[in-house]
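[1] After the sequence you'll find the predicted model.
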Amino acid sequence: MEKYYTVDSSNGLVPFCKVLLGSYTPDQPEQAIFLNQIHPDGLSKHGYNYLYNPGLSMEESSGESSSLMISLIFELVRRSYFPEKPSRYQSLFACQQLSEVKQFRKLLADERNDDGIRSASIYEVITGETVHFGDMNLLNSECPILELYRRAHLYWSGIPLNDGEEPFWEVLIPLPVLIGQRIPE
């Protein structure tokens, strides 16, 4: 069993709970059939928000739209070339070290302009499953589309961006997963 660390940005974790895949059924029958075909086991909360959430849409100039596009491109590359890797739509995100998850929490709070995230709890995540390490610096669409495609391949290959910045490794842990204890701060 390996131990990693995650930020409880939605304030929904408790010590020693199990995080499961959720079952979501779109109102449109065609979408419901399609979602069940591509992810019959369900979606994580991230998967719900980035793939299915009917409240989000692709708008031309929003940062949210860019995040949705990046997630979809990375998922399509994974399905096509790295099917053995865990889907970002069915995983929990974590870091290897406590210092890294604290840094991630600060980045997330700054990105969302949400002071509540700055004090979000950190929990251990315990798994015996095979995880994936991807450089979060690759999840950036401020580049030509061919470069984004290349970055998706690097991400799933576990290769860092090498743009002069240190890699920031996120750990994708397939669900279900056991949450450990809350880290006191």
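    Arrived safely. Residues are numbered from 1 along each chain as shown.
[2] Every contact and neighbour count from this point should use C-alpha atoms.
    Fine.
[3] ok, which stretches of this protein are strands?
    Per DSSP state E, the chain carries strands over the ranges 2-7, 18-19, 91-94, 122-127, 132-135, 169-174, 177-182.
[4] Okay, one more to line up with it:
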Amino acid sequence: MDLYTVDRGSRLSTGATCSLVEHEDIRPAEIAEMIRELCPGGVSQHGDKYLVSALGQEKMVTDADTEILFEWVRRAKYPNKPSRYQSLFAVDSLGAADAFKREFQVIEAPVYRVASEHAFRADMRLLDPRMSAAVKSWFANLYWQGLPHPAAPAFWEWLVPCPVVIGERVI
């Protein structure tokens, strides 16, 4: 299946591979071990941003607290779904890529084609960090079931498990 990823950080290039990274410099050792247990094999750029460093300058889709809640729900109830911390994110059309670029104010960001037979589709709108813990828990279950937000138009994202080879730049 052909998908499209918006390169908000301008880090991708045609033919590059988005791989998992294992950090050797995390201290204390107990935190490093927890990350290794949570993400065997390492983290993607997304996992690095939301789990390891929790940094980001651009407008973010969600926050670190919501991400970890969604991850714990996935691990407890949907372990066969790919971890957000170990995935690249994509959309299924150039129109959706354009909508993402406009919503997150990254109009100039390049868009690359990626291919995957193992991607999982979920509604990105469910990652709303403004909700209560109870609503976030409900939304996490909807997310991992592949169901849409109950009160907002869906914005479908595809989780593509790493490693992922980046295809041609299309925008």
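    Looks like it arrived, so ask away. Predicted, not measured: the structure shown is a model, and the values here were computed from it.
[5] Let me have the strands of the first structure in CSV, extended by mean neighbour count.
    Below are those laid out as CSV (neighbours: other CA atoms under 10 Å):
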stretch, mean neighbour count
strand 2-7, 21
strand 18-19, 18
strand 91-94, 24
strand 122-127, 23
strand 132-135, 22
strand 169-174, 23
strand 177-182, 19
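[6] Pull the contacting residues for the equivalent of W169 of the first structure over in the second structure.
    Using TM-score structural alignment, the equivalent of W169 of the first structure in the second structure is W156. Counting by CA atoms under 8 Å, 6 or more residues apart in numbering, W156 of the second structure touches 91, 121-124.
[7] With respect to I31 of the second structure, which of the residues you listed is nearest?
    Each of the contacts of W156 of the second structure was checked against I31 of the second structure using CA to CA; the closest is M124, at 27.9 Å.
[8] Skipping adjacent residues, who's closest to the residue in the first structure that the closest one lines up against in space?
    Superposed on the first structure with TM-score structural alignment, M124 of the second structure falls opposite M136. Spatial nearest neighbour of M136 of the first structure, excluding adjacent residues (CA to CA, 6 or more residues apart in numbering): F168 at 5.5 Å.
[9] Neighbours of that neighbour, how many?
    Other residues lying near F168 of the first structure total 18 when counted by other CA atoms under 10 Å.
[10] Would you mind stating the distance between it and I179 of the first structure?
    The gap separating F168 of the first structure from I179 of the first structure is 22 Å, by CA to CA, to the nearest Å.
[11] Y4 of the first structure now?
    According to CA to CA, Y4 of the first structure and I179 of the first structure sit 10 Å apart.
[12] so what sits against both of those two?
    124-126.
[13] and of those, the nearest to E75 of the first structure?
    V125 (23.1 Å).
[14] Could you check which residue of the second structure pairs with that closest one?
    V125 of the first structure maps onto V114 in the second structure, by TM-score structural alignment.
[15] from what I can see its match touches G167, true?
    Yes. Assessed by CA atoms under 8 Å, V114 of the second structure is found in contact with G167 at 5.2 Å.
[16] For burial, what's the neighbour tally of the aligned partner of L72 of the first structure in the second structure?
    In the second structure, L72 of the first structure lines up with I68, judged by TM-score structural alignment. When neighbours are defined as other CA under 10 Å, I68 of the second structure has 15 of them.
[17] Report the spatially nearest residue to I68 of the second structure, omitting neighbours in sequence.
    I68 of the second structure's closest residue in space is L51 (CA to CA, 6+ apart), at 7.6 Å.
[18] What is the equivalent residue in the second structure for A152 of the first structure?
    Counting by TM-score structural alignment, A152 of the first structure lines up with A140 in the second structure.
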